[in-house]
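>>> model the structure of this input:
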Amino acid sequence: MKAALCKSLDGPEAVVVEEIPEPAAGAGEVVVRVHAAALNFFDTLITRGKYQTKPALPFSPSGEIAGVVESLGAGVTGVSVGDRVAAALGYGGAREKVVVSAESLIPVPDSVSDEVASAVSVTFGTAIHGLKDRGRVKAGETVAILGASGGAGQAAIEIAKAMGARVIAAAASDDKLEVCRALGADDLVNYDAVDLKETLKALTGGRGVDVVYDCVGGKYAEPAVRALAWQGRFLVVGFAAGDIPKLPLNLLMLKGADAIGVFWGEAVKRDPAGHRANMIDVLRWVSEGKLAPRIQATYPLAEIREAIGVIDRREAAGKIVVTLR
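Just a heads-up that it's a prediction; the model follows:
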């Protein structure tokens, strides 16, 4: 079978496509024939040895896949050969067949394409874990999303709206905010043009926001914490701004507020059943039209270097997916 292999840590240009032996499922595992393998920014890092996960060489990029079950290992129940499934792998998805733990499989509705099913685990999985499991968002609450125009932020807008929240999208330019408006954001804030704390307070009639979903960190974190409502929740999702902020803890005390870490990858490992339940909800919402994941482009496996290059050059405004059918 064919597989994209990173054989040296020299970045996306070092990835090659070669023939490798076909895998076999062990106990509790299945072999999935991969139809689509989505790429993320971390694929540009992992191929350079700069990601927190450092697999042994050679390995395949792509941490999320969709396809069909081809064979079952010993003791596997609840899934059948031919079932359409998706899975979050961490890495290793860009190959024609992969071995996956049966408990990690997510059933894919008939109306959802393989490309879309492969493209939701990381961004939408993080969003629903952050907003539902960690942020405890309730219908009618106000959620401010920092870095709302990026992939993680866009998914958070859609998930928060599906959960019945009012969404304030914050980003660094008016052009980026138009993307957020199209996704359903109720209010828009250019945090490089206004006082973020005062604007968030004004948009909530002085009450403050119930939840901040922070994808950027840096200089935006503290004013967002200052704009929290009583018993608000500040969700630490990422640090796209580059700097990890240091927060005055008295702000949390005075607001009875929580600062909460959102580490989706570790949560998937520790609670696969919870992740599976979340992703069943996500794919159901996709099938119902409540979520609309954006696929920017698809590439055949032979062009995976070009596909990762689009992300590496920061040219991706939607998901980049490798197809293997």
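
>>> alpha carbons only for contacts and neighbour counts from here, please
Will do.

>>> secondary structure element for Ile280?
Ile280 is part of helix 272-287, with elements assigned from DSSP states H and E.

>>> got the buried residues for that helix?
Neighbour counts over helix 272-287 (16 or more other C-alpha atoms under 10 Å) mark His275, Arg276, Asn278, Met279, Ile280, Val282, Leu283, Arg284, Trp285, Val286, Ser287 as buried.

>>> please generate a structure for the following sequence too, so the two can be compared:
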Amino acid sequence: MRAAVCAAHGPPETVRIGELPSPEPGPGEVAVRVGAAAVNFPDVLLIAGRYQVSVPTPFVPGSEFAGTVIGIGPHTAGFTVGDRVAGTGMYGAFAEEVAVPAAGLTRVPEGIDDRTAAAFGVAHRTAHHTLRSVVRVEPGDDVVVLGAGGGVGLAAVQLAAHLGARVIAVASSSEKLDAATENGAHHVINHRLRPLRDALRDAVPDGAAAVIDPVGGELSEPALRSLRRGGRFVTVGFASDVIPRIPLNLVLIKGVTVQGFQFGDISAGEFDRNERELRDLLATNEIRPHIGGVYPLDDVAAALRQVADGRAVGKVVVDVSR
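As a prediction, the model looks like this:
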């Protein structure tokens, strides 16, 4: 099979397309013919050897995919050959075939294509679990979303608006802000054109209920200052590649909560509820991921570069079927 291979840690351009043996599903695993795979920022960090978990080279990058079951390993139940599925993992998705634990797969709803199914996973799950179980957003809440043009940010815009929040989208270009507006943002801010602290003071003079931050860097502190007393600041990643330093006096004075998001922190009951809600939103077409770029497998390095440089609008997808 053809696959993208990271032979040595480095920039996206170190990834090359090569021929590898087809993976054999082991006990509890399923083999999937990949139709499409989505690019996430941690893929870039993993290839660079700068992620919080290190993967020895050589390896096949890619953490999110959708496709069709082509093989069932021993002692594996719940799926049959021909089932359409989507899944996530640490690596392996940028290939024509992948073998993964069956427990990590979900069925793709009827009528949903592989590109959409692949792009809907990580970003929308992160955003929805954050909004429902960490922020606990209520209709009418003012929610500030940083990095609102990226994968997680744009998903947060969509889902917060769907939940009835008033969404203030912050991004770095008119293209990204146009996408945020199309996906439900009520107010948009280009932080390159005006100091974010001043823009947020005008947008939410009484203070925001929550900030969703997948970016970090210099935007975090002015966004934290925009919170009302008792508001929530949730950090879900550092796409800027800069971990911010937050003055704790702001947390004390404003009485706000600063919290990091991890899937493992969500209670089992709420996790299942959130997942059911997401599946229904996808199956009924109420929420669709915004796909801002599609590349063939041969151009996977270019897809990774678009995400690495912060130029992606919504999700970038590698169409392996091409």
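
>>> hang on, Leu154 of structure 2 packs against Val144?
No. Using C-alpha atoms under 8 Å, Leu154 of structure 2 is not in contact with Val144; the gap is 11.7 Å.

>>> secondary structure class for Asp43 of structure 2?
For Asp43 of structure 2, the reduced secondary structure class is helix; criterion used: DSSP: H, G, I helix; E, B strand; the rest coil.

>>> mind checking how far it is from Met1 of structure 2?
21 Å (C-alpha to C-alpha, to the nearest Å).

>>> repeat that for His75 of structure 2.
For His75 of structure 2, the distance to Met1 of structure 2 equals 25 Å [C-alpha to C-alpha].

>>> how about Ala209 of structure 2: what's its closest non-neighbour residue?
Closest residue to Ala209 of structure 2 in three dimensions, ignoring its sequence neighbours and counting by C-alpha to C-alpha, 6 or more residues apart in numbering: Gly231, at 4.8 Å.

>>> the one helix or strand that neighbour maps to maps to which residues in structure 1?
Per DSSP H and E, Gly231 of structure 2 falls inside strand 227-235. Under TM-score structural alignment, the match for strand 227-235 of structure 2 in structure 1 covers residues 228-236.

>>> compared with structure 2, how much does the matching stretch deviate?
On superposition with structure 2, the mean distance recorded for stretch 228-236 of structure 1 (mean C-alpha distance after the TM-score superposition for structure 1) is 1.4 Å.

>>> contacts for that stretch next, please.
Counting contacts by C-alpha atoms under 8 Å, 6 or more residues apart in numbering, the residues outside stretch 228-236 of structure 1 that touch it are 130, 134-135, 207-215, 217, 225, 255-262.

>>> what does stretch 173-180 of structure 1 give?
Applying C-alpha under 8 Å, 6+ apart, the contact partners of stretch 173-180 of structure 1 are Ala148, Ser149, Gln154, Ile157, Ala169, Ala170, Ala171, Leu188, Val189, Asn190, Asp192.

>>> go on, stretch 70-81 of structure 1?
24-33, 68-69, 82, 102.

>>> okay, now the aligned residue in structure 1 for Val318 of structure 2: neighbour count?
Aligned by TM-score structural alignment, Val318 of structure 2 pairs with Val322 of structure 1. Residues near Val322 of structure 1, counting by other C-alpha atoms under 10 Å, number 28.

>>> quick one: residues contacting Val322 of structure 1.
Counted by C-alpha under 8 Å, 6+ apart, Val322 of structure 1 has contacts Ala36, Ala37, Ala38, Leu39, Ala94, Thr298, Tyr299, Pro300, Leu301, Ile304, Ala307.

>>> repeat that for 6 Å
When contacts are counted by C-alpha atoms under 6 Å, 6 or more residues apart in numbering, Val322 of structure 1 is found next to Ala36, Ala37, Thr298, Tyr299, Pro300, Leu301.

>>> Val17 of structure 1 versus the last one, what's the distance?
Spelled out, it's Leu301 of structure 1. In this structure, Leu301 of structure 1 and Val17 of structure 1 are 8 Å apart, going by C-alpha to C-alpha.
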